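1. generate coordinates for the sequence data below:
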Amino acid sequence: MSEPDEHFFVVDGRRWRRTDPALPEDVAAALRSHLGRGRNAVKQAKRTGDDDALEAARHRNGLAKHGLGERGPGWWTRPEADRIADARAALAELDGLEAV
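-> So this is what the prediction gives:
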């Protein structure tokens, strides 16, 4: 396995993509908050066997991870303005899901 660089870090031999460092801290913090709540929702849905809730929670996690730059196209290959706009769009969508 390759060594970590500025794009990745390794935990227990597994390589993970880093959060986009260009994101404004308030946006990144809000996305991390959604991700944490989504992870808790996944655990709860698995515990109760609620497939619809599990699907919704995984969708939220995916949105948060994409917004943070941890999934999707490598953030280091895209213009910074586009990455920040995508993060803000993901956050707006997540905030909208929470309002429902």
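2. rest of the way, CA atoms for contacts and neighbours
-> Fine.
3. hang on, Thr4 in a strand?
-> One thing to correct before we go on: residue 4 is Pro, not Thr. No - assigned with DSSP: H, G, I helix; E, B strand; the rest coil, Pro4 falls outside any strand and is coil.
4. ok, it to Arg15 distance?
-> For Pro4, the distance to Arg15 equals 7 Å [CA to CA, to the nearest Å].
5. next: Lys43.
-> To Arg15, Lys43 is 23 Å away according to CA to CA.
6. one more, for comparison:
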Amino acid sequence: MAEPEHTSDGHFVVIDGRRWRATDPEIPPEPAARLRSLLMAARRDISAARRAEDAEAERDARARVHLAKIALGERGTPWWEQTASQRRQRWQDGLDQRDA
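-> Prediction:
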């Protein structure tokens, strides 16, 4: 799969003409892969919950998507406005919440 186009400042990716906040590039490869795995699992769980018409399971899965996207830096305080320690704490918190 081709790498998406980034804005000149690197803060956003452009997909089909729409800007989306980019993942924090400072997340080390292994934690980033784990967070992406958690994100995709939660997205699959949304689909399964919708097929089962299980509103509670869908809410839970959507909450997990939100947590993963915050940990990846795609939501919440922009990663370029955080210190290195705040960025590290953000993605570590995302992994800790899922490991709990």
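7. quick check: which element contains the residue minimising distance to the centre of structure 1?
-> Nearest to the mean C-alpha position of structure 1, by CA atoms, centre = their mean, lies Lys65 at 1.5 Å. Assigned by DSSP states H and E, Lys65 of structure 1 belongs to helix 51-68.
8. next, the mean deviation of that helix compared to structure 2.
-> When structure 2 is superposed, helix 51-68 of structure 1 averages 0.4 Å from its matched positions, counting by mean CA distance after the TM-score superposition for structure 1.
9. what's the matching range in structure 2 for that helix?
-> Taking TM-score structural alignment as the measure, structure 2 aligns residues 55-72 with helix 51-68 of structure 1.
10. distance between that stretch and the chain's centre?
-> The chain centroid and the centroid of stretch 55-72 of structure 2 are separated by 10 Å under CA atoms, centre = their mean, to the nearest Å.
11. where along structure 2 do the helices fall?
-> Using DSSP state H, the helices of structure 2 run over 29-51, 55-72, 84-99.
12. need the winner for burial among these.
-> Compared across the helices of structure 2, helix 55-72 shows the largest average neighbour count, a mean of 20 (mean count of other CA atoms under 10 Å).
13. next up, the contacts around Arg19 of structure 2.
-> Phe12, Val13 (CA atoms under 8 Å, 6 or more residues apart in numbering).
14. structure 1: which residue goes with that one?
-> Matched to structure 1 by TM-score structural alignment, Arg19 of structure 2 sits across from Arg15.
15. distance of that match from Arg71 of structure 1?
-> Taking CA to CA, one finds Arg15 of structure 1 at 13 Å from Arg71 of structure 1.
16. and what of Gly49 of structure 1?
-> Counting by CA to CA, the separation of Gly49 of structure 1 from Arg71 of structure 1 is 27 Å.
17. more crowded one of those two?
-> Higher neighbour count among Gly49 of structure 1 and Arg71: Arg71, with 17 against 11, using other CA atoms under 10 Å.
18. please consider this matter closed, and thank you.
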